[in-house]
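Novice: Fold the following, please.
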Amino acid sequence: MSQSLSNARLDAARFIQERVRTVDDWPQPGVQFRDITPVLQDRRALRTLIDLFVQRYIDAKLDAIAGLDARGFIIGPILAYELSLGFVPIRKKGKLPYKTISQSYELEYGSATVEIHEDACKPGDRIVLVDDLVATGGTMMAGKILLERLGATVVEAAAIIDLPDLGGSTLLREAGVPLYTVCEFAGH
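Specialist: As a prediction, the model looks like this:
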């Protein structure tokens, strides 16, 4: 990668990070919620964000983009469209209308279960798994497990934000999941 391209990507990542809003004590005391809404509302920031992901995956041999409920549903379909790929939704329990398989996991302030349609992808499909951020890594790991149970390969997990102090990015990498994030925030 050329130095100017590398610098442009760093500048773009900084531009995105500067637009992420921190909401203290939400959804519970002690949590610093990283809100991507300002990124989505700013047409230049949204375009910059999607362009970063498109440039990362434009030459990858992929079959689909999978997005995690709910904010992965915002980024994932746009990225899938830009790459001329299909989109696979991974939803919270009870939200998908057809036959599903499910996976439970722990997150930073509780537990949850996600589901995927049993025919969402086929064995051998190469998929990038997308969400807004990586905190404890539970949601991404649950998505990875579901896709792999259907026979797909998770080529990479991708998120806008990494919260490395919560350990999720380490958990994913130690589980053999390559991870790409645009920016990171220290602390909880």
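Novice: make it CA atoms for all contacts and neighbour counts henceforth
Specialist: Will do.
Novice: Which stretches in this structure count as strands?
Specialist: Listed in chain order, the strands of the chain (DSSP state E) span residues 21-24, 32-35, 64-68, 86-92, 100-107, 110-117, 126-134, 153-162, 179-184.
Novice: Determine the set of other helices and strands touching the fourth one.
Specialist: Right, the one you point to is strand 86-92. strand 64-68, helix 72-82, strand 110-117 (3 or more CA pairs under 8 Å, 6 or more residues apart in numbering; DSSP states H and E).
Novice: you'd agree residue 168 is up against residue 139?
Specialist: No - under the criterion of CA atoms under 8 Å, residue 168 makes no contact with residue 139, lying 9.4 Å away.
Novice: Identify the residues contacting residue 73.
Specialist: By CA atoms under 8 Å, 6 or more residues apart in numbering, the residues touching residue 73 are 67, 89, 131.
Novice: Go again with 10 Å.
Specialist: Applying CA atoms under 10 Å, 6 or more residues apart in numbering, we find residue 73 in contact with 66, 67, 87, 88, 89, 90, 91, 130, 131, 132.
Novice: show me the contacts for the last one.
Specialist: In this structure, residue 132 makes contact with 34-36, 67-76, 158-162, 181-182, judged by CA under 10 Å, 6+ apart.
Novice: same deal with residue 149?
Specialist: Applying CA under 10 Å, 6+ apart to residue 149 gives the contacts 101, 118, 122, 123, 143.
Novice: how much space between it and residue 139?
Specialist: Going from residue 149 to residue 139 by CA to CA, to the nearest Å gives 15 Å.
Novice: Second input sequence below; structure requested for side-by-side comparison:
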Amino acid sequence: MVLWLCDLQTLKGRFHTMLAVQSELISAIRSIPDYPKPGIVFRDITTLLGNPRSFRRAIDELVHPYAGTKVDKIAGIEARGFILGGAIAHQLSAGFVPIRKKGKLPHETVRIAYSLEYGVDEMEMHEDAIAPGEKVILVDDLIATGGTAEGATKLLQQMGADIVAACFIIDLPELGGRKKLEALGVKVRTLIEFEGH
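Specialist: Below you'll find the model as predicted:
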């Protein structure tokens, strides 16, 4: 009985801590209405990145579930995924792999086409960036429709990566991106959700 109460207290404490973290992160993110077009609320994480306490909190919370887990590489999606991914790679003692828009990497690459809301684009990574079987976490700042993250996931799978998870600070659940990744068998970790677009 005492053990059960201790576990309950631990869970209760973690829940309250997570609520405090979510509140802090939400208040550190600037919301810009009608950008880049009317009806869209842009979630600008540059204010979070500029706040040392909030930036550290976000990285710590993204890393927490994987501390002690073998992770070989962090794959960051251009551009904010580079900032977050580099910090996460450092904390997990993992390598960092950039996933970039086509034509931006200097060596031989592997490329994949992916769907955008209004068209198709391509992303790529160096052909020797990930060895088959390496454990990889995919990172970006936000998941919305999931087109970019889905493309990055398929690119990593094409390379033979064992995707541990995909991590994002923000989820816009109404747009369904999380479900796309989960349908590919990828665990998704997000820290906060915003309604709408």
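Novice: Mind checking the TM-score on these two?
Specialist: Superposed pair, TM-score by TM-score structural alignment, normalised by the length of the first structure: 0.95. Supporting alignment: 188 aligned residues with a CA RMSD of 1.3 Å.
Novice: what's the most buried one of the strands of the first structure?
Specialist: Burial of these is given as mean neighbour count (mean count of other CA atoms under 10 Å); strand 64-68 ranks first at a mean of 28.
Novice: so how much does it differ from the second structure once superposed?
Specialist: Superposing on the second structure and averaging over aligned pairs (mean CA distance after the TM-score superposition for the first structure), strand 64-68 of the first structure comes out at 0.6 Å.
Novice: To residue 48 of the first structure, which of the helices and strands packed on strand 86-92 of the first structure lies closest?
Specialist: With distances scored as CA to CA, the stretch of these nearest to residue 48 of the first structure is helix 72-82 (12.0 Å).
Novice: which residues in the second structure does that closest one match up with?
Specialist: Matched against the second structure by TM-score structural alignment, helix 72-82 of the first structure falls on residues 81-91.
Novice: The matching stretch vs the first structure, average offset?
Specialist: Mean deviation of stretch 81-91 of the second structure from its aligned counterpart in the first structure after superposition (mean CA distance after the TM-score superposition for the first structure): 0.5 Å.
Novice: Which residues belonging to that stretch are considered buried?
Specialist: For stretch 81-91 of the second structure, a neighbour-count test (16 or more other CA atoms under 10 Å) marks 81, 82, 83, 84, 85, 86, 87, 88, 89 as buried.
Novice: Once you drop chain neighbours, what's closest to the first one?
Specialist: If the residues on either side of it in the chain are set aside, residue 81 of the second structure comes closest to residue 140, at 3.9 Å by CA to CA, 6 or more residues apart in numbering.
Novice: what's the one you found in contact with, if anything?
Specialist: Taking CA under 10 Å, 6+ apart, we find residue 140 of the second structure in contact with 75-85, 148-149, 166-170.
Novice: Tell me, how many residues neighbour the corresponding residue of the second structure for residue 51 of the first structure?
Specialist: Residue 51 of the first structure maps onto residue 60 in the second structure, with residues paired by TM-score structural alignment. By other CA atoms under 10 Å, the residues close to residue 60 of the second structure number 15.
Novice: my guess is residue 60 of the second structure contacts residue 87, does it?
Specialist: Yes - when contacts are counted by CA atoms under 10 Å, residue 60 of the second structure is listed as touching residue 87 (9.4 Å).
Novice: Residue 45 of the second structure maps to what in the first structure?
Specialist: Aligning on TM-score structural alignment places residue 45 of the second structure opposite residue 36 in the first structure.
Novice: measure that match to residue 132 of the first structure for me?
Specialist: According to CA to CA, residue 36 of the first structure and residue 132 of the first structure sit 8 Å apart.
Novice: okay, and the common contacts of the two?
Specialist: Common neighbours of residue 36 of the first structure and residue 132, using CA under 10 Å, 6+ apart, are 71, 160, 161.
Novice: so which of these would you say is closest to residue 7 of the first structure?
Specialist: Taking those together and measuring to residue 7 of the first structure by CA to CA, the closest member is residue 160, at 18.0 Å.
Novice: thinking again about what came up before, tell me which residues touch the match of residue 51 of the first structure, please.
Specialist: Residues counted as contacts of residue 60 of the second structure (CA under 10 Å, 6+ apart) are 54, 67, 87, 88, 91.
Novice: That'll do, ta.
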